[in-house]
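Engineer: Take a look and give me a structure for this.
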Amino acid sequence: MTEPRVVSIVPYKILPARLGGEKGIAVFNEYVGERVPLLAISTKNNDVSATKNYKMLNWLSNSRVRYVNIFLVLTIRKLIKQHNATHFLIEHPYYGWLAWLVKKSTNITWVVHSHNIEFERSKSIGRWWWKGLKLYEQWVYKQSDINFFISEDDRSFAIEELEINSAKSFAITYGVEIAGIPADIPQARKIIAEKHDIRSDEKILLFNGALYHHTNYEALQVILDKINPVLLAQAIPYKILVCGKGLPAFFNELKPYKDKNIIYAGFVDDISIYFKATDIFLNPILSGGGVKTKAIEAIAYNCTVISSTIGALGLVRSVCRDKLHIVADEDWATFAELVKKAMIVNSDTATAFYDYYYWGNIAVKVDTILTNKKGRSVDA
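Structural biologist: Okay, the predicted model is just below:
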């Protein structure tokens, strides 16, 4: 059986990978690249020295014109021939038109790596042209040979709502790079406690994200106005750490909340230390589509996650088990009660979680699919 060889196109900057979306592609490439040869083409503003186990050519323009550059057909065809590629993978459906034209003139297997249902996301944030995007996205998934969806929820939605062939659709989730509970949790707890003057008897609660984004700063406002006041009234000592860059000026660096158990840490270079030190991760998200990668990362670091329903979309509850507690959107009284309970009773992340979410295991699944799914006919 012929070994898969992949050429992929990444439509935007992912290196160095810092945010969840960037990691979702960069780390996917790193682990899949351990198993199959992978060459990516992406934008000029990528730092190609940050690649690991795969190669990247930063040939694409940083301009939006790159999305409609017809000359890319010749470039991709040449790369496929030079590298004897068996698969052409597009990140997101944006370059579906390109993959369709390339497939017309080559014997390549076309793969779409979806990171959310794009038209649903556009609809949720009020973009008037979401219906046109829906038709295009549906066409791309129907024309491709293999579709990788970021969750079982997205896969089911595509099959049921967009009538995509289930036999060529797979859930390839966002993963984690640790295969089990970290051994250095006590050391991380000590480092963070000393840095932020947190007592040993205080529970550590964490909220982090790109705070300039309305999805995150609205969730932070919920923590400040709805959740923390309830926690202040109970006897269990705690501190809430807030991490992330771009906090809007009207929050005044959270100075008014210093005497209310709120600590603003700002942007941190290594969020993993904070995850390891944390007992409970707060995820009261109220908008935005796709899988919330920080919730997956939190559970991997043995944090218990208390989340709104929207904040838990796409997570596999059966493997998260007692580390994930989901509350109906805007039911902040129940949310606060679950936080209080988690302060008292807390379990460890199950082995089943790492079996499902560890990138090494995900890469094995991808390799198997690519090996077995070649030369499939396209459904109309």
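
Engineer: switch to C-alpha atoms for all contacts and neighbour counts from now on
Structural biologist: Noted.

Engineer: Glu202 and Glu194: what is the separation?
Structural biologist: Applying CA to CA, to the nearest Å, the value for Glu202 to Glu194 is 12 Å.

Engineer: When the two are compared, which one has more neighbours?
Structural biologist: Glu202 (15 against 12; other CA atoms under 10 Å).

Engineer: nearest residue to the residue positioned nearest the centre of the chain other than its sequence neighbours?
Structural biologist: The centroid of the chain falls nearest to Thr293 when counting by CA atoms, centre = their mean (3.7 Å). In space, Thr293 comes closest to Gly20 once its chain neighbours are excluded; the distance is 5.9 Å by CA to CA, 6 or more residues apart in numbering.

Engineer: What's the separation between the one you found and Lys292?
Structural biologist: 8 Å.

Engineer: Just want to know which of these two has more residues nearby.
Structural biologist: Taking neighbours as other CA under 10 Å, Gly20 and Lys292 compare with Lys292 leading, 20 against 17.

Engineer: distance of that one from Asn116?
Structural biologist: From Lys292 to Asn116 the distance is 11 Å (CA to CA).

Engineer: got it, and Cys303?
Structural biologist: 25 Å.

Engineer: again, but for Leu98
Structural biologist: Noted for Leu98: a distance of 20 Å to Asn116, by CA to CA.

Engineer: for comparison, sequence B:
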Amino acid sequence: MKILIISPFRVYPIHCGFSTRVYNLTKQLSYSNSVFLYYTDYNKKECNPDDCSFLPNVTKRNFKVSYKFMQLINPSLIFEAVSAIKKEKINIIIAEGIWAGPHAMILSFLTKVPYCFTEHNVEHVRWKRMGRKYPGLLRIFEKYCCKFSKKIFCMSNNDRQQISELGVDINKLTIAPNGIDTLQFRPRTSKKYDLARKLKLDVESPVILFFGNLSYTPNLQAVQIIYEKIIDSVLEAIPNVKFVIVGSNPPLQFQHEAMIFPGFVENIEDYINASDLVIAPLISGGGTKLKIIEAIACGKTVLTTSIGAEGLVDESTRYFLKVIDDWNDFINFIVDFLKNPIVNDLPSIFIEKYSWKSIGEIISKEISMY
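Structural biologist: Okay, here's the model as predicted:
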């Protein structure tokens, strides 16, 4: 089968949940299909030569753009994609996120090749929670991206329900959740000593980890909550605790002697494995959180909010995912857990559900009819 995947953002180097998903599922689909990946790149930094060598089994085309709107409508991408669709006899187009929707709809109209649509988040819900402008207009745009697609891949039952409320036929919606690289994200207890040495910490100091792109509003809000509502109360009970906040664009306005900002790291799995507890005090955003899945895959307990846990509460996560919305109760859980840690074995059902291989098989099965 020949598949054209369209991404409105740079895919590699992997820098966020979006690129993690597109990279890994493109890789999975390329094992048994001919895959073409066309993506726009608004990143102002020049690519390293190695950046263009990723996914060697995939035919890639990077369209550098000077204006953000060209991520939505790019004449060069449309022209070259039409040519590739006709020449290669491509069977199906996969649009990654609603920002790839216009390209997919135009290409499908011009070539009569059907397209599928990946809802990384239910975007109009996410925008509304974040207080961004015009969520109503975005809702209309999202509805039409879904309406003309043959199949929609969403991350959870919760997302499936929210998308169906747009008037989309629920039978078009298939759950293909976010996942993890099971070789990269796995329990490794020795990393505690490595991190203590690297960050010059006492190995006996409990480590609480939060990670993500720190310029993204929901993650920035979470850091502010840690700084304003959580850290001092935890320190009163456990004076040697350290909060390690990992991610690009660290908000250094939140300076505290017990907060450490290593910045962006290549090996986040080592930081997860070195931590005693992972927290995600999120109050906005949408979709399922890769950071939570990755932490659980390393055998870590994750403390989060109802928004953070959306779409992730089920039998496979029940012993690892703790959901608390009251900040006093949130603090009490942290203190109790650090004083009396609980270690559980990761159930096989979790790996079966969240491995990229399993998710790739779901997508392959759904698109095989085209």
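
Engineer: Show me what the residue nearest to the centre of structure 1 lines up with in structure 2.
Structural biologist: Structural correspondence for Thr293 of structure 1 with respect to structure 2 (TM-score structural alignment): Leu290.

Engineer: Which stretches in structure 2 count as strands?
Structural biologist: 2-7, 34-41, 59-64, 92-96, 115-119, 151-154, 173-175, 207-211, 242-246, 259-263, 277-280, 302-304, 321-323 (DSSP state E).

Engineer: and those as a markdown table, adding distance to Asp51 of structure 2 and mean neighbour count?
Structural biologist: Formatted as a markdown table, the strands of structure 2 follow (distance: least, CA to CA, whole Å; neighbours: other CA atoms under 10 Å):
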| stretch | distance to Asp51 of structure 2 | mean neighbour count |
| --- | --- | --- |
| strand 2-7 | 16 | 24 |
| strand 34-41 | 12 | 21 |
| strand 59-64 | 11 | 16 |
| strand 92-96 | 20 | 25 |
| strand 115-119 | 24 | 26 |
| strand 151-154 | 27 | 25 |
| strand 173-175 | 31 | 20 |
| strand 207-211 | 24 | 24 |
| strand 242-246 | 23 | 22 |
| strand 259-263 | 21 | 17 |
| strand 277-280 | 30 | 24 |
| strand 302-304 | 32 | 23 |
| strand 321-323 | 35 | 20 |
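
Engineer: so how far is Leu209 of structure 2 from the equivalent of Lys190 of structure 1 over in structure 2?
Structural biologist: Matched by TM-score structural alignment, Lys190 of structure 1 corresponds to Tyr193 in structure 2. Look at Tyr193 of structure 2 and Leu209 of structure 2: by CA to CA, they are 15 Å apart.

Engineer: check contacts around Asp47 of structure 1.
Structural biologist: Listed by CA atoms under 8 Å, 6 or more residues apart in numbering, the contact set of Asp47 of structure 1 reads 15-16.

Engineer: what does stretch 140-153 of structure 2 correspond to over in structure 1?
Structural biologist: By TM-score structural alignment, stretch 140-153 of structure 2 lines up with residues 135-148 in structure 1.

Engineer: starting at the chain centroid, how far to the matching stretch?
Structural biologist: With CA atoms, centre = their mean, to the nearest Å as the basis, stretch 135-148 of structure 1 stands 21 Å off its chain's centre.

Engineer: which parts of it are buried?
Structural biologist: Applying a neighbour-count criterion of 16 or more other CA atoms under 10 Å, one finds 136-148 buried in stretch 135-148 of structure 1.

Engineer: could you dump those to a markdown table with distance to Asn283 of structure 1?
Structural biologist: Listed next are these as a markdown table, based on distance: CA to CA, whole Å:
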| residue | distance to Asn283 of structure 1 |
| --- | --- |
| Tyr136 | 32 |
| Glu137 | 29 |
| Gln138 | 31 |
| Trp139 | 34 |
| Val140 | 33 |
| Tyr141 | 31 |
| Lys142 | 34 |
| Gln143 | 37 |
| Ser144 | 35 |
| Asp145 | 36 |
| Ile146 | 32 |
| Asn147 | 29 |
| Phe148 | 26 |
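
Engineer: hmm, back to that, which one of Cys303 and Asn116 of structure 1 is surrounded by more residues?
Structural biologist: Cys303 (29 against 20).

Engineer: Identify the residue of structure 2 aligned to that one.
Structural biologist: Under the alignment (TM-score structural alignment), Cys303 of structure 1 maps onto Lys300 of structure 2.

Engineer: Ok, Trp59 of structure 1 next?
Structural biologist: Match for Trp59 of structure 1 (TM-score structural alignment): Phe63.

Engineer: now His325 of structure 1
Structural biologist: Checking TM-score structural alignment: His325 of structure 1 goes with Lys322.

Engineer: Now do the same contact list for its match.
Structural biologist: 301-304.

Engineer: Wait, the match of Lys190 of structure 1 touches Ser275, no?
Structural biologist: No - contact criterion CA atoms under 8 Å: Tyr193 of structure 2 and Ser275 do not qualify, at 10.4 Å.

Engineer: between these two, which one's more packed in?
Structural biologist: Ser275 (23 against 14).
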